[in-house]
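Colleague: Predicted model and sequence below, questions to follow.
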Amino acid sequence: MDVVDIDAAFERFEETWSPRLAASLNGQELKVAKLEGAFVWHSHPDADELFWVIEGDLTIELREEPDRHLSAGQLGVVPAGVEHRPVADGLAKVVLFEPAGTENTGDAEGTGRTREVESLED
């Protein structure tokens, strides 16, 4: 059994909006990411996406619903197909949980923001 220290995981990288793979299970991936500023509007047509804020504050802007604000210790799930845009006012440390292979930019094309998920070991 692998053990992951989430606090230590965040210390292993500096880049924002560049998720790192912390664990895999049952076709799902748990990723850690540092977020700052606004990301791109996108959706994941076939995948729910969980955002769990470890440190900082995160707003999930939604096209069809009121924005959702998450503070440290809170999580929220964006259902599959819902267009959203994460916005961090300051640095936020976030855990993401989603199906393996889910691109960070979902269905948004040509944004230049798509990143391959790197292992924490890289």
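Modeller: Looks like it came in fine.
Colleague: contacts and neighbour counts: CA atoms only from here.
Modeller: Noted.
Colleague: name the element Glu116 belongs to?
Modeller: Glu116 is located outside every helix and strand, with elements delineated by DSSP states H and E.
Colleague: Next, work out how far apart it and Ile54 are.
Modeller: 22 Å (Cα to Cα, to the nearest Å).
Colleague: From the centroid of this structure, which residue is nearest?
Modeller: Taking Cα atoms, centre = their mean, the centroid of the chain lies closest to Leu96, which sits 4.2 Å from it.
Colleague: of Glu116 and Ile54, who's got more company?
Modeller: Comparing Glu116 with Ile54 by other Cα atoms under 10 Å, the one with more neighbours is Ile54, at 19 against 13.
Colleague: Burial check on the closest residue in space to the more buried one that isn't next to it in sequence, number of neighbours?
Modeller: Excluding its sequence neighbours, the residue lying closest to Ile54 (Cα to Cα, 6 or more residues apart in numbering) is Ala72, at 4.9 Å. Applying other Cα under 10 Å, we find 15 residues neighbouring Ala72.
Colleague: another one to put next to it:
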Amino acid sequence: MEPISLTTALASFSERWSPRIVTAVNDYDVRVAKVEGEHVWHVHDHTDEFFLVLSGELRIGLRGPSGERTVVLPRGSVFTVPRGTEHKPYAPVPTEILLFEPTGTLTVGDRHDPVPDHVDATTGHTLA
């Protein structure tokens, strides 16, 4: 067990929407990702999804019984998407994020729109 530099972890890869697992807490992965452009509308049926914006800006479209809305997360902001909420992350500029998700959680959730080529449907990659 050694400290992990998030700066070093983020510098070790360039792929967008392809998170790396930096550590684990109980049964949760702590993941970092570089993102830009649109992800995909998706739902995590059994878990919330926690976002922390390390740099840039992340927008998350949300769909619920009362309609659609977008939350804007500037650098340093956190937001949790509740389980069962359809959502679509979008980054208008290159952005770096940190996520907490149960180990084994797919980045595209349990239900999703067709996955574009630039989105990595993964449970997270181990840091190199």
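Modeller: Arrived safely. For clarity, every value in this text was computed on a predicted model and none was experimentally measured.
Colleague: Could you report the TM-score for this superposition?
Modeller: After superposition, the two chains reach a TM-score (TM-score structural alignment, normalised by the length of structure 1) of 0.93; 121 aligned residues with a Cα RMSD of 1.3 Å.
Colleague: quick revisit: ok, now which ones touch the counterpart of the residue nearest to the centre of structure 1 in structure 2?
Modeller: Residue correspondence to structure 2 (TM-score structural alignment): Leu96 of structure 1 is matched to Leu99. By Cα atoms under 8 Å, 6 or more residues apart in numbering, the contact list for Leu99 of structure 2 reads Asp29, Val30, Arg31, Val32, Glu49, Phe50, Phe51, Leu52.
Colleague: Apply 7 Å and report the result again.
Modeller: Leu99 of structure 2 sits next to Val30, Arg31, Val32, Phe50, Phe51, Leu52 when contact means Cα atoms under 7 Å, 6 or more residues apart in numbering.
Colleague: and the helix or strand containing the first one, how far from structure 1 on average?
Modeller: Read that as Val30 of structure 2. Val30 of structure 2 belongs to strand 28-38 when elements are defined using DSSP H and E. Strand 28-38 of structure 2 differs from its equivalent in structure 1 by a mean of 0.4 Å after superposition (mean Cα distance after the TM-score superposition for structure 1).
Colleague: after that strand comes which helix or strand?
Modeller: The helix or strand immediately downstream of strand 28-38 of structure 2 is strand 42-43, counting by DSSP H and E.
Colleague: mind checking how far the strand holding Val30 of structure 2 is from the chain centre?
Modeller: 4 Å (Cα atoms, centre = their mean, to the nearest Å).
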